[in-house]
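J.: Sequence first, then the predicted structure:
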Amino acid sequence: MSRASIHLVRHGEVFNPDGVLYGRLPEFHLSDLGQEMARRVASHFQSQKNDGAKLVHLVASPLTRAQETAAPIAAALGLEIETDERILEAENRFEGLSGVKSRLRSPRYWPLLRNPMKPSWGEPYVQQVDRVMAAVQDARVRALETGGDGAEAVLVSHQLPIWVTRLAAEGRRLWHDPRNRECTLTSVTTLDFEGDVLSGVRYAEPSADLLPGAANIPGA
């Protein structure tokens, strides 16, 4: 039975001085700090490769911030970036707004909050898990075809899709408090597989020392 590992990487800090919930909006680039975070996570994977890890496949969401985070990883590992829309940010009805927390006091937005367990303001959590796990399984197969037993792939995605995928992988409920997500900027959530069966989940924060003071507005 072939072993494989899929690393789900959240993008780095985004330049977003107006505090917009950017969601799937185009042209939100990494900040200078975000670029440093991207280099940091690239070094994290380069060190693993130097220690013998078979990092053979790299995929990124089509959104700018994910592509820019993937670029130094591609350079460090000598891989091409493949783009997969299945790992992009979740849809969100608040996309494009700033100061979302204060706007929730307005009755005009209350209908969007009628079912936080789905959630009613955006793409259902179950739908996010289904599309991300489909991409993960495809990446697992591609990695094994390229690298054989023990092959690994990196998928650069976004906080909410990664987090709900982890919740599902660990058998936990999908609805949650966004403030409690363990998925910091350029964090690495690793799904380990034995054959096509998930055997474990790991988590790492290569940019932990860069997080204090970083802007961290969830895209969804």
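T.: Okay, I see it.

J.: When you work out contacts or count neighbours from here on, use the C-alpha atoms and nothing else.
T.: Noted.

J.: could you pull out the helices for the protein?
T.: 32-50, 64-77, 100-103, 125-147, 159-169 (DSSP state H).

J.: Other residues contacting the longest one?
T.: Identification of contacts with helix 125-147 by CA atoms under 8 Å, 6 or more residues apart in numbering yields 2, 4-6, 54-57, 84, 86-87, 90, 118-119, 150-153, 155, 161-162, 164-165, 168, 174-175, 196.

J.: buried subset of those residues?
T.: Neighbour-count burial (16 or more other CA atoms under 10 Å) applied to the contacts of helix 125-147 gives 4-6, 54-57, 84, 86-87, 90, 118-119, 150-153, 155, 161-162, 164-165, 168, 174.

J.: what about versus this one:
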Amino acid sequence: MPEAIVHLLRHGEVHNPDRVLYGRLPSFRLSELGQEMARRAADYFSERGKDGATISYLVASPLTRAQETAGPTAEALGLEIVTDERIIEAENHFEGLSDIRSHLREPRYWRRLYNPFRPSWGEPYAAQVARMRDAIIDARRQAVERGGPGAEAVLVSHQLPIWVTRLASEGKPLWHDPRRRQCTLASVTSLEFDDGRLSAVRYAEPCADLLPGAANLPGA
């Protein structure tokens, strides 16, 4: 049995009919489908509990879509939601724009596109990983303090921070093609720890059957 497991849960589908790159904008809520995804995620963690897992700590990004996704899990497991700014969505200079491709042809935005490896249009990948790792370390410790050895924590975050954290955990380059991220809506990326060290990374999609009809515009 691992010393601890930290689950990184991506939020559910967002109501976003204008296909805005919503980033850190506070007003974007879950759609009806996203609410169903949040309930499915709660069922997923409830089943883990029935199978013997001790999920003792629940954290969410301060953004509305993450808080709403965490709600059903909090209710199902009897946990409070701890809000942590460190697992918020990545900063993006194109935040608030829709139809991003058309804007990329405008010269005023070109200065944001010179370095895709950093990336130059937003928060550096390395900075995202650093803040996520700090939050994960704290969550791992809190889970074990509250639930004992083998306890688990759930962190509700966003696609890009979760994905680059996984890449870093697997020793892979942080630069990537956004279309190839394995981090679907309401997916669970699980980090297993032994003796304080990462020993395994696992991935699950509790809402796989809901994804074909979902809008999946990355937030950043």
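T.: Cool, got the structure. Only a predicted model underlies this, so the values are computations on that prediction, with no experimental measurement involved.

J.: Overlay the chains and give the TM-score.
T.: Put the two chains on top of each other and the TM-score (TM-score structural alignment, normalised by the length of the first structure) is 0.98; 220 aligned residues with a CA RMSD of 1.0 Å.

J.: follow-up on the earlier one: filter the contacts of helix 125-147 of the first structure down to just the ones in strands.
T.: 4-6, 54-57, 151-153, 155 (DSSP state E).

J.: Which two among those residues are spaced furthest apart?
T.: Lys54 and Leu155 (14.6 Å; CA to CA).

J.: Ser190 of the second structure and Tyr109 of the second structure, how far apart?
T.: For Ser190 of the second structure, the distance to Tyr109 of the second structure equals 36 Å [CA to CA, to the nearest Å].

J.: quick one: which of the two has more around it?
T.: Ser190 (21 against 14; other CA atoms under 10 Å).

J.: Contact partners for that one?
T.: Shown in contact with Ser190 of the second structure (CA under 8 Å, 6+ apart): 5-8, 201-203.

J.: Name the residue most distant from the centre of the first structure?
T.: Here the centre of the first structure is the reference, and by CA atoms, centre = their mean the most remote residue is Pro107, at 32.0 Å.

J.: Provide a list of residues in contact with Arg114 of the first structure.
T.: Here Arg114 of the first structure is in contact with Ser120 (CA under 8 Å, 6+ apart).

J.: Looking for the alignment partner of it in the second structure.
T.: Matched by TM-score structural alignment, Arg114 of the first structure corresponds to Tyr114 in the second structure.

J.: quick one on the thing from earlier: can I get the ones in strands among the contacts of helix 125-147 of the first structure in CSV including distance to Pro26 of the first structure?
T.: Below are these laid out as CSV (distance: CA to CA, whole Å):
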residue, distance to Pro26 of the first structure
Ala4, 33
Ser5, 30
Ile6, 26
Lys54, 33
Leu55, 29
Val56, 28
His57, 25
Ala151, 32
Glu152, 29
Ala153, 25
Leu155, 19
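
J.: Out of those residues, which comes closest to Glu80 of the first structure?
T.: His57 (7.9 Å).

J.: Now the closest one. Nearest residue, chain neighbours left out?
T.: Leaving aside its sequence neighbours, His57 of the first structure sits nearest to Ala153 (CA to CA, 6 or more residues apart in numbering; 4.6 Å).

J.: which ones are touching that neighbour?
T.: For Ala153 of the first structure, the contacting residues are 5-7, 55-59, 139-140, 143, by CA under 8 Å, 6+ apart.

J.: Quick check: it vs Leu30 of the first structure, distance?
T.: Taken as CA to CA, the span from Ala153 of the first structure to Leu30 of the first structure is 23 Å.

J.: Could you do Phe15 of the first structure as well?
T.: In terms of CA to CA, Phe15 of the first structure sits 5 Å off from Leu30 of the first structure.

J.: which of the two has more neighbours?
T.: Leu30 (23 against 16).

J.: for the residue nearest to the more buried one when sequence neighbours are not counted, what are its contacts?
T.: Leaving aside its chain neighbours, Leu30 of the first structure sits nearest to Val14 (4.2 Å; criterion: CA to CA, 6+ apart). Val14 of the first structure is in contact with 28-31, 34, 65, 215, counting by CA under 8 Å, 6+ apart.
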